[in-house]
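**Student:** Just to be clear, the model below is a prediction. Sequence and coordinates:
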Amino acid sequence: MSGSNIAVFSGSSNRTIANEICQELGIAPGKINLRKFSDGEIAVKIEENVRGRDVFVIQSTSAPANDNLMELLLIMDALRRASAKSISVVVPYYGYGRQDRKAEPRVPISARVVADLIETLGPTRVIVMDLHADQIQGFFKVPVDNLHFNPVLVEYILSKKFDDLVIVSPDSGGAERARSFGKKVNATLAIIDKRRPKANVSEVMNVIGEIEGKNCILLDDMIDTAGTICKAADALLKNGAKSVYCAATHGVLSGEAIDRLNSTPFTEVVLSNTIEIPESKKITKLKTLSVAPLFAAAIQRISTNQSVSDLFI
């Protein structure tokens, strides 16, 4: 995109994917200085002219979520005050996305609060990937493009040439996602049904569907502490699964997640790179697939007023 009037700036949360996106677009990352004062306050300075330019800001609001969110807001404000023509926000992983409704009395809807904060800084549009809850798109008044990991993951799974493949949802809530994905890779569907028989008794994981002697892929939108996904894998193996893989868009990997994944006999754990995974967490069975080409395609189409609809398939 040489000679284009766009600029891409990155926060500090995921510079790897930002650099890959810029490589796909054929442009250099925007020059920005990010630092912290001794008291922890974040300082931002845009170090090139953005007046009249269409600017894209890339920042996952992953851990440390509060710092990364604040940094994003300050970058947006700096660009707005520097007279950028438009500011599009690219948030590969939308932090606070699981707090999308009032699950109990007297609690906030934090996903809406984050949307309000971002919208206060005047973005033209927001680009995300696999929101935990689709209704978060409605928390914004500006357009929200919710891209999906599926196209990249489908290509990878088909390249493995599995026989007797089953896509497994770790809970009933993800059944439709698993069913839709299964159709794309010629697989059948199974669901893990978690039930607590009675009070003070451990949860029992029942497998709904035929998985004996088959290759199973547990599909979810994210892996956080990995407790549920590892218990689901154990249940599949106890019920005769030939092999168990795990695939998720967002690798939050908090708490004891890495130890749990290591001790569970997954053949492979497949994640996207929406969250930058530190070297200390890159275990042997972990496979990372880049979604930078998808984001780059969205940016290119938006900047040239083309449709992005087929990127959602």
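**Tutor:** Sure, I can see it.
**Student:** going forward, measure contacts between C-alpha atoms and count neighbours the same way
**Tutor:** OK.
**Student:** Tell me if Lys189 really is in a strand.
**Tutor:** Wrong residue type there; residue 189 is Leu, not Lys. Yes. Assigned with DSSP: H, G, I helix; E, B strand; the rest coil, Leu189 falls within a strand.
**Student:** ok, now which ones touch it?
**Tutor:** Contacts for Leu189 (CA atoms under 8 Å, 6 or more residues apart in numbering) come out as Val166, Ile167, Val168, Ser169, Ala178, Arg179, Gly182, Gly209.
**Student:** this is the comparison structure:
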Amino acid sequence: MLLFVSYHSCKLIHLALVGSLSRLDVFSSIGRALSMRVPSLLPIPAFILATLRPREPQTDLPLHSPLMNTGVCNGDIMILAGNSHPALAQLIAERLDRKLVEIQIGKFANKETQLEIMHSLRDRDVYILQTGGIMDVNNSIMELLVMAYACKTSSARNIIGVIPYLPYSKQSKMRKRGCIVSKLLAKMMCKAGLTHIITMDLHQKEIQGFFDCPVDNLRASPFLLNYIVEQIPDYRNSVIVAKDPASCKRATSYAERLRVGIAVIHGEAKTRFDDDYEDADEDGDDGRTSPPPLPARQQGRLHSSVSMSSFMERSEPGAEPGPVTAAAAAAAALRRGRPRLRSAASVCFGEVDPSRIMSVGVTGVPMQAAKEKPPISVVGDVGGRIAIMVDDMIDDVRSFVAAAEMLKERGAYKIYVMATHGLLSADAPRLIEESAIDEVVVTNTVPHDVQKIHCHKIKTVDVSILLSEAIRRLHNKESLSYLFRNITMED
């Protein structure tokens, strides 16, 4: 009998050591076993048995108690993910040792976005992982806005949007009669409830000013530089190439870190969707006939009155206007009993001589001559070297393909293309496969698994560790300056 009690006592103590039972539960079980098996040998008083009774299950546990493990997360951080990039969201959640919150997001029959969150978000820090998709970017934006507003109405404490690639970042400048769409998107995100934004390599750094909340613009350049050092043999014999003059700052930053040379491709023809493309209205009403032209006699009289108003004055109420000297004008003003008004130029430099005013010989606003780009050329030596073109995104690859052909003609024996966001829209995989480009290296901020199937030259660098570290530091209220060490605005 004693062996039976000893066996069960050892088993219960083992469970207490591994954490399955509490010490009070172990002692209570041992006491009940002793009272039932050997009452004559070990009589246990009733007050001790009452003390060793098992506790009643507690129903009002605190919200953040470790016993409240729902299988989603163990702390007050909740991670939601949309349908734009589930693979990246899973990588970030695994690095943070958390599980994604279960949500149901879909569409009605009329394509409206529907969302239901399966867990409470009250007083939690919520991180929404959503990037700009390639196939349906507008649907990705709507999912992000709906998720943010759902978290806001669920009384979440903080709502942080983790958006590796910010959609519409290319439309950050005014063009003709269009609008700055990235400004509109920033207002919509803030109104939806986002209190913080974590993104990566904005197309224009000034986009941060469009948001009414803090924006952390991470950089992927350390990952790309590390790929160059580790994966490109003889990278010391390379040259960093800017495919257009606008990319010179980024190329210079890469070249200084790698301690290699730089080359610039000049004369590339710009397309309608490039940032520095500007031209006048080709057709339509440009305002040349508004208002209607005046008759020749009135037009000449108006021109003479405007151009010579400072130097012509009526001397008598019925006299014809004509040129007068400064002394005569002053005398006429005194005769009429009003003080003479003098311009700022006449006060500072004396009287203005009409002969010093020059005319350009036109009656309207002069038209600017159209820009004519010189023939495409490479500024710098690329002969016998590895050419590495760097940019922030690769969308339409035709400019990269044309630049690669020029570099190949100038003697570059290997050509790489490095970028953060690999959008690779339309027939980009086919053009890359048929071009002189040897390898295209992009990060996984945007999903491009389908493009990699059609083109074996596309390589991917994982940046989930940078995003997860930014989330961890932000949640623990730590500084993010470590993530920006030796990072300049040109990266």
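**Tutor:** Alright, I've got the coordinates. Just so it is clear, the structure is predicted and the values come from calculations on it, not from any experiment.
**Student:** TM-score for this pair?
**Tutor:** The TM-score (TM-score structural alignment, normalised by the length of the first structure) is 0.94; 310 aligned residues with a CA RMSD of 1.9 Å.
**Student:** returning to that earlier point: what subset of the contacts of Leu189 of the first structure is buried?
**Tutor:** Buried by 16 or more other CA atoms under 10 Å: Val166, Ile167, Val168, Ser169, Ala178, Arg179, Gly182, out of the contacts of Leu189 of the first structure.
**Student:** will you turn those residues into JSON lines that also has secondary structure and distance to Val204 of the first structure?
**Tutor:** Shown next, in JSON lines, are these (DSSP: H, G, I helix; E, B strand; the rest coil; distance: CA to CA, whole Å):
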{"residue": "Val166", "secondary structure": "strand", "distance to Val204 of the first structure": "21"}
{"residue": "Ile167", "secondary structure": "strand", "distance to Val204 of the first structure": "20"}
{"residue": "Val168", "secondary structure": "strand", "distance to Val204 of the first structure": "17"}
{"residue": "Ser169", "secondary structure": "strand", "distance to Val204 of the first structure": "16"}
{"residue": "Ala178", "secondary structure": "helix", "distance to Val204 of the first structure": "21"}
{"residue": "Arg179", "secondary structure": "helix", "distance to Val204 of the first structure": "23"}
{"residue": "Gly182", "secondary structure": "helix", "distance to Val204 of the first structure": "25"}
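**Student:** closest to Asp130 of the first structure among those residues?
**Tutor:** Nearest to Asp130 of the first structure among these: Ala178, at 13.6 Å, using CA to CA.
**Student:** wait, doesn't that closest one sit right on Val168?
**Tutor:** Yes. Counting by CA atoms under 8 Å, Ala178 of the first structure touches Val168, with 6.4 Å between them.
**Student:** Now the common contact residues for those two.
**Tutor:** Leu189, Leu219.
**Student:** Looking at the buried ones among the contacts of Leu189 of the first structure, spot the one nearest Val154 of the first structure.
**Tutor:** Val154 of the first structure lies nearest to Gly182 out of those, by CA to CA, at 9.3 Å.
**Student:** Could you report the distance from the aligned residue in the second structure for the closest one to Asn237 of the second structure?
**Tutor:** Counting by TM-score structural alignment, Gly182 of the first structure corresponds to Ala255 in the second structure. Ala255 of the second structure is 12 Å from Asn237 of the second structure, where distance means CA to CA, to the nearest Å.
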